[in-house]
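Novice: pasted the sequence and its predicted model underneath.
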Amino acid sequence: MTTLLFNARRRPRAPRGAPALLLLLLAGPAPRAIANAIADDLAPATAQAPGLLERYDSGGQYGMLPITVSQLEDQLRSPDLQASVGKGAIAVLYPNVSEPFRGAFIGMIQGIEERTRVRVRSYAVDTRFDAADLNAQLKRNGTRVVIALGRQGLNVAAALDSDIEVLVGGALLLSDAEIANLNGISLTPDPALLFARLRALLPETRRVIVVYDPKKTEWLLRIAREAARGQGLELVSHEARDLGQAAQLYATLFGSADSRRDAVWLPHDTTTVEEGTLLPLILKQAWNSGVPIFSSNVLHVKKGALFAMSPNNVELGRSLASSAEGAIAGERKKGVQPLRELHTAINLRTASHMGLNIGYQQQRTFDLIYPEP
């Protein structure tokens, strides 16, 4: 029994026997009689409702939009529909979770649908899914590419048949083993954008210090080393394989760092940026030493990091849609890329403590400001 939930933006499904009529409509001006015939065929399916389903699911309540024969005729002639004919469909798998996490995935789906002209079907999934049923449903719908959002979407996509292309997005990918055979966009910010913002805020900075677990973050450090060179920065990296080793390293590094020339970067790394006990110690050491810290996790700005970056979910969806269309067109795979669709947050209290005066014009370059006004 399937537990997959069709969610997000339903589109009208053509009734049985409609493909031939659809081709006639796309070939030229549609006779009103043909549109009337299609409307008649749709009538049994919509007899219980005043219109076709056109809105996201919000707790099981759908917005119903009435549709006339003329509107149906216009929809069938639309450039979007014509462009999607023969290209197959894009399926989006996203976790069946509650707010506020659900809203992030809905934002990604919105971006996907806004960018592509290919038909998009979205499915909310959980851990209890039937792989055979899902594969059959995707093939029945002409799916060419699956965009797997979040960790659960990625887990479900792993059970799909090999002839369906999979792109990942909206998930933190923390090891070389995880990204080896994947394509898409990680949820971790591109170090190049973090370093560029650092230089804009603190132009005298020359070194970026990072403590990381090579089992989880080596793939990101390879990207970061090149990004640092591009910004004229020296990336000084230190390996730590457990929390205790990380704590000792931070104490030593903050003790010897130059607050005018050094900055500490906190990547997405659950070993070296452990939230419960280690992060408070890092923030305290940074505050006392005056050494700025910046983070890949926007929640750290609320707690005292100078600045951080967070996903722009709609823009991420648009980028995933472009990649999906490229895959349909036969473009070569690119592997997993760090996230470049970002919002930036700053902590003005931390900036003031460091002697930074962030004026109104500069504040406008940030999407989120803490403490909140």
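Specialist: Perfect, I can see it now.
Novice: please count neighbours and contacts with C-alpha atoms only from this point.
Specialist: Fine.
Novice: the residue most central in space within the chain and residue 186: what is the separation?
Specialist: Nearest to the geometric centre of the chain sits residue 170, at 3.4 Å (C-alpha atoms, centre = their mean). As judged by C-alpha to C-alpha, to the nearest Å, residue 170 and residue 186 stand 6 Å apart.
Novice: and the helices in the stretch 251-373 of the chain, which stretches?
Specialist: 278-289, 299-303, 313-328, 348-353, 360-363 (DSSP state H, counting those that start in this stretch).
Novice: and the ones you listed, which is most packed in?
Specialist: helix 313-328 (a mean of 22; mean count of other C-alpha atoms under 10 Å).
Novice: so what does that one touch, helix or strand wise?
Specialist: Contacts defined by 3 or more C-alpha pairs under 8 Å, 6 or more residues apart in numbering; DSSP states H and E place helix 313-328 against helix 101-115, strand 143-149, strand 165-169, strand 184-189.
Novice: need these in JSON lines with distance to residue 342 and mean neighbour count, can you?
Specialist: Output for the helices and strands packed on helix 313-328, formatted as JSON lines (distance: least, C-alpha to C-alpha, whole Å; neighbours: other C-alpha atoms under 10 Å):
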{"stretch": "helix 101-115", "distance to residue 342": "13", "mean neighbour count": "20"}
{"stretch": "strand 143-149", "distance to residue 342": "17", "mean neighbour count": "24"}
{"stretch": "strand 165-169", "distance to residue 342": "14", "mean neighbour count": "25"}
{"stretch": "strand 184-189", "distance to residue 342": "7", "mean neighbour count": "25"}
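Novice: now distance to residue 240 too, for the ones you listed, in TSV please.
Specialist: Shown next, in TSV, are these (distance: least, C-alpha to C-alpha, whole Å):
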stretch	distance to residue 240
helix 101-115	31
strand 143-149	30
strand 165-169	28
strand 184-189	20
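Novice: presented hereafter is structure B, for comparison with structure A:
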Amino acid sequence: MVRSTVRTVACVCALLLGRPALAQALTVLYPELADPYRTVFAEIIQGIEEQSKAKARGIPLAANSDLVDLRNTLKNGKVVIALGRQGMKAAGTLDPSLGVVVGGVAGGGAAPDAERLHGISLTPDPTLLFGLLKNLLPGVRRVIVVYNPQANDALIRLAREAARGLGLELTAIEATDLAGAARAYESLLASADGRRDALWLPQDATTVEETTILPLVLKESWGRSLPVFSSSVLHVRKGVLFGLYPNNVQLGRDLAALALAMQNGDATRRGLVPLRAVRTALNSRTASHLGLNLVSAQQRSFDAIFPEP
């Protein structure tokens, strides 16, 4: 009787603290890839294990993986965490009764059976981006963005809410091809005021195309001293002022929390929510060009600084 009472109290305390009472092993589907991608998924799985307090049941997926065999293997499960596009595609073939939590994928793309998927995209939350912008450049009043609505319509809706909440104006211009994107940037850059405007580069293969559009934007914005920030850390290396990138271990923890809630029968929000487990990157050369003389303490608040010392 005493032991039973102790176990009951322990379970109640664990629930009140927001942690699972007992270790719960979670199944994780992930692509079988070489580094650096292998390391990324390993860090996400590390976070999953830390949150669930148990060793994950990892199932690597090769290009020729037998999805019928996978479906049979997981037919009696409750929840699976699917990482990457390959993991999400495989999850779409599983039994409909199996809950799926998706992670490690860029937002905006169509997903198989999206109505039953839950998860976190790799697209940073606009609120975090705009908040960092306001912190670095409090004089900015307007954020400009060129986007493809086929890929990022939902993201721009979130961005409008985020901008409104931070007292910013959002000017969002649609472009569905490279020519349209180039024209939009030409017009926007010609009228932008570097003292009050900033340009945001979302994760968008059309409007932030790497070989022609990005170099053009960086060159023109540099000449006009227009702040440019990005949803991709790779752009910070190339000259963008700042960007956000995933904190992979924390992302794993967040995915595990979603999966455990689903496994325990708790209601969870459907669809892919933007990434909030982020790290920050700064280009110190661009900051100096814009007249931002950041003290050492401010620079140390960033997780990565480019150019690297």
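Specialist: Yes, it's here. From a predicted model like this one, the values you see are computed outputs, not experimental measurements.
Novice: mind checking which of the helices and strands packed on helix 313-328 of structure 1 is nearest residue 209 of structure 1?
Specialist: strand 184-189 (16.8 Å; C-alpha to C-alpha).
Novice: with structure 2 superposed, average distance for that closest one?
Specialist: Here the mean offset of strand 184-189 of structure 1 against structure 2 after fitting is 0.3 Å, by mean C-alpha distance after the TM-score superposition for structure 1.
Novice: show where that strand falls in structure 2, residue numbers please.
Specialist: The alignment of strand 184-189 of structure 1 onto structure 2 (TM-score structural alignment) spans residues 119-124.
Novice: swap in stretch 148-157 of structure 1?
Specialist: Under TM-score structural alignment, the match for stretch 148-157 of structure 1 is residues 82-91.
Novice: and stretch 313-328 of structure 1, by the same measure?
Specialist: Under TM-score structural alignment, the match for stretch 313-328 of structure 1 is residues 248-263.
Novice: then stretch 211-229 of structure 1?
Specialist: Counting by TM-score structural alignment, stretch 211-229 of structure 1 corresponds to 146-164 in structure 2.
Novice: show me which positions of that stretch end up buried.
Specialist: If you call a residue buried by 16 or more other C-alpha atoms under 10 Å, then stretch 146-164 of structure 2 has these buried ones: 146-149, 151-152, 155-156, 159-160, 162-163.
Novice: residues in contact with it?
Specialist: By C-alpha atoms under 8 Å, 6 or more residues apart in numbering, the residues outside stretch 146-164 of structure 2 that reach it are 107-109, 126-127, 130, 169-170, 172-177, 181, 184-185, 201-202, 204, 206-207.
Novice: how about residue 46 of structure 2, what's its partner in structure 1?
Specialist: Residue pairing (TM-score structural alignment): residue 46 of structure 2 is matched to residue 110 of structure 1.
Novice: surely residue 203 of structure 2 and residue 122 touch.
Specialist: No. Counting by C-alpha atoms under 8 Å, residue 203 of structure 2 stays clear of residue 122, with 9.4 Å between them.
Novice: need the overlap of contacts for these two.
Specialist: Common neighbours of residue 203 of structure 2 and residue 122 (C-alpha under 8 Å, 6+ apart) are residue 106.
Novice: so where do the helices sit in the stretch 1-150 of structure 1?
Specialist: Here the stretch 1-150 of structure 1 has its helices, by DSSP H, counting those that start in this stretch, at 18-27, 32-42, 69-77, 79-84, 101-115, 131-140, 150-157.
Novice: and the contacts of the first one?
Specialist: The contact list for helix 18-27 of structure 1, computed with C-alpha under 8 Å, 6+ apart, reads 30, 34, 38, 73, 76-77, 82.
Novice: in CSV: the residues you listed, plus neighbour count and distance to residue 300 of structure 1.
Specialist: Shown next, in CSV, are the contacts of helix 18-27 of structure 1 (neighbours: other C-alpha atoms under 10 Å; distance: C-alpha to C-alpha, whole Å):
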residue, neighbour count, distance to residue 300 of structure 1
30, 18, 58
34, 16, 59
38, 21, 55
73, 22, 52
76, 18, 49
77, 18, 50
82, 19, 47
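Novice: go through the residues you listed and say which is closest to residue 262 of structure 1.
Specialist: Using C-alpha to C-alpha, the contacts of helix 18-27 of structure 1 come closest to residue 262 of structure 1 at residue 82, 55.6 Å.
Novice: which residues touch the closest one?
Specialist: Counting by C-alpha under 8 Å, 6+ apart, residue 82 of structure 1 touches 26, 76.
Novice: check residue 290 of structure 1 too.
Specialist: Here residue 290 of structure 1 is in contact with 259, 353-354 (C-alpha under 8 Å, 6+ apart).
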